[in-house]
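**Q** Sequence and predicted structure are below.
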Amino acid sequence: MKKCILAALCVCAMLSGGYTQAEEAYPSRPITLIVPSSPGGGADFLARFISPELARLLGKPIVIENKPGASGTIAGSMVSKTKPDGYTLIMAQAASIVAAPYIYKHLTYKPLKDLVPVALVAKLPNILAVNAKSDIKSLAELIAMAKAKPGTVTFGSSGFGTPSHLAGEMLQEVAGIKMIHVPYKGAGPAANALLANQINAMFVLSSTALPMLSSKEIRALAVSSAERSPTVPDIPTVAELGFPGFEVNSWFGVFAPAGTPHSVIEKLNTGIARVLKEPKTEKAFKNLSMDAGGGSPAQFQKFIDSESQVAERLINRSGAVAK
């Protein structure tokens, strides 16, 4: 009997040692990084930008796969159901993580539970803008118009639950105004509507707004970040224009399926952090008005928890639910 117990303990020790070695050997094959949008978007740019250097640091290739649809939830569902071994990751955006649970009532997975944070990659402010031909010259004038004609001023967004939508909801909340939300299927159609003067205003992703500002096609009223953007320092924040605490940013981060070994997540986090500190990364991000992420997985989780609370409040306020 004692010999059997001893043999069993030896087997367990061997298996435990083998598992530890397998974790230490990560990665031993290519990693797939899923992008939940079409090529050319913010998530796609970031995934393709950080992957070459991250692959070099990890010693294995990183394959990018685009799987767009349903505001990123199709890709999110797929990744959440893959083996939690660190070989399938997703470059998710804010809406698909913190807003989707409150917009889509019949998701086949729980974004906040079935995906775990690996690293925050980038944060971007949104620029509140109007068409260059608009009579609105300032945030104060936009608010005055909305108060004078409740329910007639329109603001566009790239879809329900996106930062551009939530920023518009927060502005209504803090300013005590009522505007009409006009959601579009993506940032491109929404920006085109602003350029065509079909909507009164919109919180535009900074990387999208910068070219339009340079060509004088739109007029900036304020930025949604807590501090002014170094790229456009002349544009005031909504907070400093009379609404302290106002902050709604777009952000992107890498996530893994729940259950992924902690050691694997830490290794990925360390690698991404090194890529984000590279001079070429800082230069590229600055040109696009992006702030590099970084921080530990735990810090990222705390940030997500805070963002989720805000998203839930604003979505409930708007009554937005996907059909």
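**A** That came through, no problem.
**Q** CA atoms for contacts and neighbours, from now on please.
**A** Fine.
**Q** tell me, how many neighbours does the spatially closest residue to A196 that is not a sequence neighbour end up with?
**A** Distances taken as Cα to Cα, 6 or more residues apart in numbering place N131 nearest to A196, at 7.8 Å, with adjacent residues excluded. The tally of other residues near N131 (other Cα atoms under 10 Å) stands at 24.
**Q** Isn't N131 up against I218?
**A** Yes: contact criterion Cα atoms under 8 Å: N131 and I218 qualify, at 4.5 Å.
**Q** which neighbours do these two share?
**A** Common neighbours of N131 and I218, counting by Cα atoms under 8 Å, 6 or more residues apart in numbering, are 194-195.
**Q** quick revisit: report the contact partners of the residue nearest to A196.
**A** By Cα under 8 Å, 6+ apart, N131 lies in contact with 194-197, 200-201, 217-219.
**Q** Counting residues, which strand of the protein comes out longest?
**A** Secondary structure of the chain read by DSSP state E shows that its longest strand is strand 115-124.
**Q** now the next helix or strand after that one: how far from the chain's centre is it?
**A** Following strand 115-124 in sequence order, the next helix or strand is strand 126-131 (DSSP states H and E). On the basis of Cα atoms, centre = their mean, to the nearest Å, strand 126-131 sits 19 Å off its chain's mean C-alpha point.
**Q** tell me the angle of the helix or strand just after strand 126-131 relative to strand 126-131?
**A** Using DSSP H and E, the helix or strand that follows strand 126-131 in sequence is helix 139-148. Here the directions of helix 139-148 and strand 126-131 differ by 70 degrees (axes from the mean of the first three to the mean of the last three Cα atoms, to 10 degrees).
**Q** now do the same end-to-end measure for stretch 153-161.
**A** 20 Å (Cα to Cα, to the nearest Å).
**Q** Just give me the neighbour total for D234.
**A** Around D234 there are 11 residues (other Cα under 10 Å).
**Q** quick one: it and D305, what's the gap?
**A** From D234 across to D305, the span is 32 Å (Cα to Cα).
**Q** can you check F49 too?
**A** Note on F49: its distance to D305, by Cα to Cα, is 27 Å.
**Q** now F255
**A** For F255 relative to D305 (Cα to Cα), the value is 14 Å.
**Q** neighbour count winner among the two?
**A** F255 (29 against 14).
**Q** hang on, the more buried one in a strand?
**A** Yes: per DSSP: H, G, I helix; E, B strand; the rest coil, F255 lies within a strand segment.
**Q** before we move on, back to that, distance of the residue nearest to A196 relative to G72?
**A** Distance from N131 to G72, by Cα to Cα: 29 Å.
**Q** Included below, for side-by-side comparison, is a second structure:
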Amino acid sequence: MKATAFLAFTTMTAGLLATDALAQTAWPERTINVIIGASPGGDTDFNARTMARYFEQITGTGMVITNMPGGGATIATSAVRDADPDGYTMLFGHTGHLIVTEVSGLADYGIDDFEICCIPAIDQGAVFVASKASGLTNVEDVKAREPGSITFGTEFGGYSHLQGLIFQQETGTEMTIVDTGSASEKIAALLGGRIDVAGIAYGAVQDYHAAGQMVVLGQPNPERNPLLGDIPTFKEQGVDFVMNNPYIIAFPKGTDPEIVAKMGEVMQQITEIPEYAADLEAGFKQPVSFLPQAEAMTRLNEIRDAYMPSREALQAAR
């Protein structure tokens, strides 16, 4: 009887522990704090808020977007890295926040210090634009200018800084690269004639382009993003300049793998909603893209390896 009772007790206890473990990994049960290293209104903020709206539609649980711009997004990434790994703090960023900052030395950590969930989207709406006052209309105009005579506006140590460096390398040109700041500050500098060229999401400048206040030099996609209209790629102009910028969903290291996997499943469901695709097109001329965890890690490691040769140049400008 004692042995039987002990066995029954042991079985019951194991069952309770298993039930308790399942209860601990039930997710989501409350609002999730999504931290982004960008100001409101930009492409990263837009993608995060669009995701959050459909996340609530699918799960019934809300997300609050917390903007933490500054420091090349290191303020935001540090906040997520140091957060409790309970599944209720999440990073929505991109390769500029988690790879370029590592390459440039702005951060002493990178993708390996987080639980990478997936690539929820890929920015294919980036373009290089020139101010009307610059007189630049295409890549050949850029190549024809005297070294240093073109001013390229960027944020030192960030993704657009790397864009400028790789563009110079592939075109054989030399621009004067200056620290202008955020996308909105670049736009103001272009309109004011303080800089000649910048890399910006087309959705942010399409009205200025349509009004003739800016000229689009090209899109750094391997093939034309049809949502951008009649804008040639740089490859079409004889320049092997391709830089797509995947967005990244990540959790603090140690977050339950089941939570990470469930977030990936929900994100994939979101990408299958037609209204979501329409929102991305209307917002930043962005087609739907999604890479699950394993494919995302492969892609991100390839990008990190490709960017590492620019490490010294990025760090020298800091």
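**A** Yes, it's here. Bear in mind the structure is a predicted one, so any value in this text is a computation, not a measurement.
**Q** Got a TM-score for the pair?
**A** The TM-score (TM-score structural alignment, normalised by the length of the second structure) is 0.89; 312 aligned residues with a Cα RMSD of 2.4 Å.
**Q** just to revisit the earlier point, residue in the second structure matching the residue nearest to A196 of the first structure?
**A** With TM-score structural alignment as the criterion, N131 of the first structure lines up with S131 in the second structure.
**Q** which residues in the stretch 1-150 of the second structure form strands?
**A** With strands called from DSSP state E, counting those that start in this stretch, the stretch 1-150 of the second structure shows them at 32-36, 63-67, 89-94, 114-118, 122-123, 126-131.
**Q** nearest to R81 of the second structure, of the ones you listed?
**A** Among the strands of the stretch 1-150 of the second structure, the nearest to R81 of the second structure by Cα to Cα is strand 114-118 (6.6 Å).
**Q** Could you tell me where that closest one falls in the first structure?
**A** Going by TM-score structural alignment: strand 114-118 of the second structure matches residues 115-119.
**Q** Tell me how far that stretch lies from the chain's centre.
**A** Counting by Cα atoms, centre = their mean, stretch 115-119 of the first structure is centred 12 Å from the centre of its parent chain.
**Q** ok, and what's touching that stretch?
**A** Counting contacts by Cα under 8 Å, 6+ apart, the residues outside stretch 115-119 of the first structure that touch it are 76, 80, 253-258, 265-266, 268-269, 272-273, 293-297, 300-301.
**Q** And for stretch 90-104 of the first structure?
**A** 33-36, 43, 47, 71-73, 75-76, 79, 107, 110-112, 160-163, 250-256, 304, 307-308, 311-312, 315-316, 320-323.
**Q** Quick check: end-to-end length of that stretch?
**A** End to end - Cα to Cα - stretch 90-104 of the first structure spans 19 Å.
**Q** do stretch 57-69 of the second structure as well
**A** Taking Cα to Cα, stretch 57-69 of the second structure runs 27 Å from one end to the other.
**Q** and that stretch, which residues are buried?
**A** Buried residues in stretch 57-69 of the second structure, counted by 16 or more other Cα atoms under 10 Å: 61-63, 65-69.
**Q** and those as TSV, adding distance to N221 of the second structure?
**A** TSV is the format used below for the buried residues of stretch 57-69 of the second structure (distance: Cα to Cα, whole Å):
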residue	distance to N221 of the second structure
T61	36
G62	34
M63	31
I65	29
T66	30
N67	28
M68	29
P69	27
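**Q** Which one of those residues is nearest to G87 of the second structure?
**A** Comparing the buried residues of stretch 57-69 of the second structure against G87 of the second structure with Cα to Cα places M63 closest, at 12.0 Å.
**Q** doesn't A52 make contact with the closest one?
**A** Yes: between M63 of the second structure and A52 a contact is recorded at 5.6 Å, counting by Cα under 8 Å.
**Q** ok, back up a step: out of the contacts of N131 of the first structure, who has the most neighbours?
**A** When neighbours are counted by other Cα under 10 Å, A201 leads these with 26 neighbours.
**Q** To which residue of the second structure is that residue aligned?
**A** Aligned by TM-score structural alignment, A201 of the first structure pairs with V197 of the second structure.
**Q** any idea how far V100 of the second structure is from its match?
**A** For V197 of the second structure, the distance to V100 of the second structure - Cα to Cα - is 21 Å.
**Q** Buried residues in stretch 94-108 of the first structure, which are they?
**A** Buried residues in stretch 94-108 of the first structure, defined by neighbour count with 16+ other Cα under 10 Å: 94-104.
**Q** from the contacts of stretch 90-104 of the first structure, which would you call buried?
**A** Taking 16+ other Cα under 10 Å as the criterion, what is buried in the contacts of stretch 90-104 of the first structure is 33-36, 43, 47, 71-73, 75-76, 79, 110-112, 160-163, 250-256, 304, 307-308, 311-312, 315.
**Q** Narrow the residues you listed to those in helices?
**A** Mapping those onto helices (DSSP state H) picks out 43, 47, 73, 75-76, 79, 111-112, 163, 304, 307-308, 311-312, 315.
**Q** which one among these gets closest to L288 of the first structure?
**A** A43 (13.2 Å).
**Q** ok, the closest one to E173 of the first structure distance?
**A** Relative to E173 of the first structure, A43 of the first structure is positioned 29 Å away (Cα to Cα).
**Q** A298 of the first structure maps to what in the second structure?
**A** Match for A298 of the first structure (TM-score structural alignment): A294.
**Q** before we move on, what about S215 of the first structure?
**A** Per TM-score structural alignment, S215 of the first structure is aligned with A211.
**Q** How many neighbouring residues does L46 of the first structure have?
**A** Neighbours of L46 of the first structure using other Cα under 10 Å come to 18.
**Q** quick one: contacts for it?
**A** Neighbour list for L46 of the first structure: V121 [criterion: Cα under 8 Å, 6+ apart].
**Q** Quickly note the distance from it to P52 of the first structure.
**A** Applying Cα to Cα to L46 of the first structure and P52 of the first structure gives a distance of 11 Å.
**Q** A146 of the first structure: what's it in contact with?
**A** By Cα under 8 Å, 6+ apart, the contact set of A146 of the first structure is 152-153, 177-179.
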